[in-house]
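> next come a sequence and a model predicted from it.
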Amino acid sequence: MTLLTADITVFNGSAQMVENIAISLQAGEAVTLIGETGSGKSLFADAILGTLPQGLHATGAVTIDGTHVDPQLPSSLEAFWGHRISVLPQEPWRALDPLMRSRAQVAEVHKLVAKSPTAAQDATQDLEALDLGDAADRFPFELSGGMAQRLAIAAARAGGANIVVADEPTKGLDTGRRDEVARQLNTVTASGGALLTITHDLQLAEALGGEILVLRRGRLIERGPAHQVLGSPAHPYTAELIEAEPRYWPARACQTNGTKVLQGKGITVERGGRALFADLNLDLHAGEVVGLCGPSGVGKSSLGDTLLGITKPAKGEVVRGAAATKRFQKLWQDPPAAFAPHITLGRGLKDLMSLHHLPAEKLPPLLELLRLDPNLLDRKPDAVSGGELQRLSIVRALLLDPIFLFADEPTSRLDPLTQRDVMQMLVDLARKKGIAVLLVSHDQDLIARATDRQINLKAA
């Protein structure tokens, strides 16, 4: 039984953004889109869902469970949301109600979409299945990025839709959580549903199986069974993409310690009255890149906020020296948090430079360094890809000449090629400019090859 077909072209005015890509998903089948950041993967999915950013439009045809829908009339697709087709979003914070507790968010979908008479019990089971039982009564702002991602997955699946679109579903998750999400997604196809996934995580793509489509610059350059595309790629770009994974990076020579930039003494961090970790001591030096490891929810992002002075430790102290506060910067796990949603990206960056009296000529070299088209600055944050927004958040931080960067999963939305280049750039800048970088990542290969040493956070 065919659950979803789509033959889509996406335009920005008369400019073609995605060139005539077609898929057909049968019951029990999975299709995964991979490719470089900004290649059109999310735009293709948005056209199927009727959620293209303002100014873009799609042509072609979409069929959902045998019903034909015109993608040029995106509002006609809304009737399918939740109970026929569901979305696991790239940005969990955009999918969650900030004023609702975790269990209530999932129960609401069970009640209103699935019409379940046991919505509260169903929600509890869903949360426990994703190891979120202890977070049932917490608000989204009390969750780590990985926990918020799992909550968004639970809410999206609660409606019982048999077609699932998953946009970067394992972003910000450790290996164990990623494998659990893969198992959850595989239950979609095992139960007769259809799965369309967008990911930069090639190990997830391998675990999901099915068919893989490789996109580059809005064009389909290769497609085939997952084992074939990933094991014996036919296109040179696909091979290059695979070889750029962190596990293939060369080992890096460790940096000799420079001047001490920041020190933590006996730090204990709590959330909701519960200690996440206790009695942590650390020294960070100019020019070194330190990896911060630990399972989702252990307090890695909370430690970064404490070191930056955004929050105070429950115990201990942080010594930051006499440097200006603006030189202690954060690369956010969710880059929308770094940008005002209702103004263009260019306006936001110009306001930042004006506030700190920075010359306009400082911006273009950073855009070039991070392979960003200056025309992106004319758009608002929701009109660029997640990877492009993540690189723009790096530009925003670097404008202020930081001496300390807390890099919270800074490459989690980037394809392997761009991730490799961005990490090389961050390490080189740390060395050249004497920046102390504390790097959070759940990718153990990346941490091993991009950092001088590691700190492994353990729960209190």
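Cool, got the structure. Model, not experiment: these values are computed from the prediction.
> only C-alpha atoms from now on, for both contacts and neighbour counts.
Noted.
> contacts only, for residue 445.
246-247 (C-alpha atoms under 8 Å, 6 or more residues apart in numbering).
> next, it: secondary structure please.
helix (DSSP: H, G, I helix; E, B strand; the rest coil).
> roughly how far apart are it and residue 32?
Distance of residue 445 to residue 32, given as C-alpha to C-alpha, to the nearest Å: 23 Å.
> got a list of what residue 215 touches?
Counting by C-alpha under 8 Å, 6+ apart, residue 215 touches 33-36, 39-41, 221-222.
> now render those as TSV, adding secondary structure, neighbour count and distance to residue 439.
Formatted as TSV, the contacts of residue 215 follow (DSSP: H, G, I helix; E, B strand; the rest coil; neighbours: other C-alpha atoms under 10 Å; distance: C-alpha to C-alpha, whole Å):
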residue	secondary structure	neighbour count	distance to residue 439
33	strand	23	28
34	strand	23	25
35	strand	28	24
36	coil	24	22
39	coil	21	26
40	coil	24	28
41	helix	28	27
221	strand	16	34
222	strand	17	34
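> among the residues you listed, which one lies nearest to residue 161?
Within these, proximity to residue 161 (C-alpha to C-alpha) peaks at residue 33, which comes in at 20.3 Å.
> mind checking how far that closest one is from residue 47?
14 Å.
> with residue 402 instead?
Residue 402 sits 39 Å away from residue 47, going by C-alpha to C-alpha.
> cool, and residue 31?
Remark: distance between residue 31 and residue 47 (C-alpha to C-alpha) = 16 Å.
> for residue 27, same thing?
Distance, residue 27 to residue 47, using C-alpha to C-alpha: 21 Å.
> count the neighbours of the closest residue to residue 138 other than its chain neighbours for me.
Excluding the flanking residues, the one nearest residue 138 by C-alpha to C-alpha, 6 or more residues apart in numbering is residue 101, at 5.1 Å. Neighbour count for residue 101, taken as other C-alpha atoms under 10 Å: 18.
> wait, residue 101 touches residue 142, no?
No: using C-alpha atoms under 8 Å, residue 101 is not in contact with residue 142, being 9.6 Å away.
> what is the burial count for residue 128?
Neighbourhood size, residue 128 [other C-alpha under 10 Å]: 13.
> just the element for it, please.
Using DSSP states H and E, residue 128 sits in helix 119-129.
> buried residues, that helix. List them.
119-120, 122-127 (16 or more other C-alpha atoms under 10 Å).
> mind giving me the packing neighbours of it?
helix 102-112, helix 145-157 (3 or more C-alpha pairs under 8 Å, 6 or more residues apart in numbering; DSSP states H and E).
> need the ones you listed in JSON lines (columns: distance to residue 316).
Shown next, in JSON lines, are those (distance: least, C-alpha to C-alpha, whole Å):
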{"stretch": "helix 102-112", "distance to residue 316": "31"}
{"stretch": "helix 145-157", "distance to residue 316": "25"}
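> can you tell me which of these comes nearest to residue 323?
helix 145-157 (29.3 Å).
> which helices and strands does the closest one pack with?
Judged by 3+ C-alpha pairs under 8 Å, 6+ apart, helix 145-157 is in contact with strand 85-88, helix 92-95, helix 102-112, helix 119-129.
> what about versus this one:
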Amino acid sequence: MKVLLKLTNVAVYAGETCLLEPISLELIQDQPLTILGQTGSGKSLLAQAIMGLLPKALSVSGEIEVFGKVMTIKERRALWGRVLVMLPQEPWHALNPLMKGVDQVKEVYQCVLGESRQEALASTHQDLLQVGLDDSAHKRPDQLSGGMAQRLAIVAATAGGANMILADEPTKGLDVSRRDGIVRMLQSRSDLGSLLIITHDVVVARQLGGKLLVMKEGRVVEEGEALLLLNNPQACYTRDLIAAEPSAWPEIAPTSRRSAAEDVLVVDQLAIARGNRTLFNGVSFSIKKGAVVGIVGDSGCGKSSLGDALLNLLPISAGSITRLNHDAKPHQWLKLYQDPPSAFSSSVSLGQLLDDLVVLHDIDKSRVAPLLDRLKLPNGILERNCLSVSGGELQRFAILRALLLDPVFLFADEPTSRLDPITAKEVTTLLVELASEANCAVLLVSHDAALIRKTCHKTICL
């Protein structure tokens, strides 16, 4: 067994505060390693420490060896692209917003591998074809769905030939078929090296096999052979993670619904197109106050576009949308974005963003603290900006901001795609409670059919 990467007592600190307790592990050739854990458990900090990408305010201790040699940050960075690569949690942080997808991948083949323009273009089209993006090659990242952008980021990151891959939540926001395809793609691209995947998806951990580490609050609680550990977990926390998969949830949606409840939205024979491509047509449905309606469908089928059209953020091609709650203010028709970083400014703290909201809409500020507690967000999060918190924490903060505005209609676009199963269950339950308590209509998008089945009163399939 060839050890490609070895960590010895690696820990991460913010001043005197230990964020990631000392951890030792080995990444062995042809043996994937999965790190499974709750949002904010320190999984991403570990990957950033390995790559040398920690923010300046954080420090790292311990030794990191690559190919048997203890390497400095500078030496590890010299391996980027050709030997060692990291897929970031947010595809928007990895992609150039002004470049077409085909150019972003082609550039890697030309600059890292030295291929000619024609060779690079041929290699790029082959890669995009493998992940179902050949028809979207000339689109910019903002013209892609979240799942499509994730696939583009993976292709661009691995095009340089690096076969030691650190992938931070690479399958979030993807439907089942795309998820399985991405896992197979990462496995094939690490054939001569190895793969370290950070995830909160128990299914992905089962698919990969190999070794498994389970983390909670900055420390390892359990480790061993993946399949043995998942089939016979010893730690209570591991058992809780497995039990929190949507397929094991009880029915969350309230069973009693007032048949006389008023409609908030009525959609009739709706069609939406992007460019020359029709995403869907002939879609008709209504949503009542207090109802939770689910949308399912493959990545790129138009789920996000449907929600945007309902909020007047996207033109429709045919049909009609009637909004019936005329007393509601514009800011009470809201969207929870699939990629929360796209909904926040990084130039100010999250606390300042909330203060601005409170002033703008004359909100009682005393409502903030109970919501922080209900969403399990620490008070200290308000002192940080959107780039200094985990993806899951930022998504829960986005839900907090939405709740403060007392929405009458909430389009929740994959609101749990960045959350571990335990937190996802809590957040989804909260959204369903919101619908019932505040008489708010919720349109919930998810690639997880079990989640939709357990939480929604009815389902729209695109």
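Structure received. Computed from a predicted model, the values in this text were never measured in an experiment.
> thinking again about what came up before, and the helix holding residue 128 of structure 1, how far out from the chain middle?
The chain centre lies 25 Å from the centre of helix 119-129 of structure 1; the measure is C-alpha atoms, centre = their mean, to the nearest Å.
> with stretch 175-183 of structure 2 instead?
Mean C-alpha position of stretch 175-183 of structure 2 versus that of the full chain (C-alpha atoms, centre = their mean) differs by 14 Å.
> can you check which part of structure 1 it sits on?
Mapped onto structure 1 using TM-score structural alignment, stretch 175-183 of structure 2 spans residues 174-182.
> and if you look at stretch 36-44 of structure 2?
The aligned range for stretch 36-44 of structure 2 is 34-42, by TM-score structural alignment.
> how long is that stretch end to end?
10 Å.
> contacting residues around that stretch?
Contacts to stretch 34-42 of structure 1, defined as C-alpha under 8 Å, 6+ apart, come from residues 17-18, 33, 167, 198-200, 202, 212-219, 238, 241, 384-388, 413-418.
> distance from the chain centre to that stretch, please.
Taking C-alpha atoms, centre = their mean, the mean C-alpha location of stretch 34-42 of structure 1 is offset from the chain mean by 13 Å.
> how about the secondary structure of whatever residue of structure 1 lines up with residue 313 of structure 2?
Matched by TM-score structural alignment, residue 313 of structure 2 corresponds to residue 310 in structure 1. Assigned with three-state DSSP, residue 310 of structure 1 falls in the coil class.
> now do the end-to-end distance for stretch 355-368 of structure 1.
End-to-end span of stretch 355-368 of structure 1 (C-alpha to C-alpha): 23 Å.
> what stretch of structure 2 does that stretch fall on?
Going by TM-score structural alignment, stretch 355-368 of structure 1 sits over residues 360-373 in structure 2.
> contacts made by the matching stretch with the rest, please.
With contacts defined as C-alpha under 8 Å, 6+ apart, stretch 360-373 of structure 2 is touched by 357-358, 378-379, 400, 404-405.
> taking those residues, tell me the two that lie furthest apart.
Pairwise distances among these were taken by C-alpha to C-alpha; the largest, 20.8 Å, belongs to 378 and 405.
> the more surrounded of those two?
Between residue 378 of structure 2 and residue 405, counting by other C-alpha under 10 Å, residue 405 is the more crowded of the two (18 against 11).
> residues in contact with that one?
Neighbour list for residue 405 of structure 2: 331-332, 361, 363 [criterion: C-alpha under 8 Å, 6+ apart].
> in structure 1, what residue corresponds to it?
When structure 1 is aligned by TM-score structural alignment, residue 405 of structure 2 is paired with residue 400.
> tell me the SS of that match?
Assigned by three-state DSSP, the conformation of residue 400 of structure 1 is coil.
> skipping adjacent residues, who's closest to residue 245 of structure 2 in space?
Here the residue nearest residue 245 of structure 2, using C-alpha to C-alpha, 6+ apart, is residue 421, at 5.5 Å.
> typed the wrong thing, it's residue 385 of structure 2
Spatial nearest neighbour of residue 385 of structure 2, excluding adjacent residues (C-alpha to C-alpha, 6+ apart): residue 349 at 4.2 Å.
> thinking again about what came up before, distance to residue 104 of structure 2 and neighbour count added to the contacts of residue 405 of structure 2, as CSV?
Shown next, in CSV, are the contacts of residue 405 of structure 2 (distance: C-alpha to C-alpha, whole Å; neighbours: other C-alpha atoms under 10 Å):
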residue, distance to residue 104 of structure 2, neighbour count
331, 36, 14
332, 38, 17
361, 41, 11
363, 44, 16
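> in the match of stretch 175-183 of structure 2, which residues are buried?
Buried, per 16+ other C-alpha under 10 Å, within stretch 174-182 of structure 1: 174-175, 177-182.
> out of residue 402 and residue 47 of structure 1, which sits in the busier spot?
Higher neighbour count among residue 402 of structure 1 and residue 47: residue 47, with 27 against 22, using other C-alpha under 10 Å.
> mind jotting down where the helices sit in the stretch 101-250 of structure 1?
Remark: helices assigned in the stretch 101-250 of structure 1 by DSSP state H, counting those that start in this stretch are 102-112, 119-129, 145-157, 175-190, 202-208, 226-231, 236-243.
> just name the most buried of those helices.
helix 145-157 (a mean of 25; mean count of other C-alpha atoms under 10 Å).
> angle of that helix against helix 175-190?
Angle, helix 145-157 of structure 1 to helix 175-190, by axes from the mean of the first three to the mean of the last three C-alpha atoms, to 10 degrees: 10 degrees.
> against structure 2, what's the mean shift for helix 145-157 of structure 1, could you check?
Comparison of helix 145-157 of structure 1 with structure 2 after fitting gives an average deviation of 0.7 Å (mean C-alpha distance after the TM-score superposition for structure 1).
> contacts for that helix, please.
With C-alpha under 8 Å, 6+ apart as the test, helix 145-157 of structure 1 has contacts from 82, 86-89, 91-93, 95-96, 102, 105-107, 109, 126-127, 130, 132, 140, 169-173, 296-297, 333-334.
> what do you get for stretch 258-268 of structure 1?
Stretch 258-268 of structure 1 is contacted from outside by 275-288, 307, 313-321, 403-404, 434, 436, using C-alpha under 8 Å, 6+ apart.
> minimum distance to residue 60 of structure 1: which of the helices and strands packed on helix 119-129 of structure 1 has it?
Evaluated over those, closeness to residue 60 of structure 1 peaks at helix 145-157, with 26.6 Å, by C-alpha to C-alpha.
> output the longest helix belonging to structure 2.
Longest helix of structure 2, by residue count under DSSP state H: helix 421-438.
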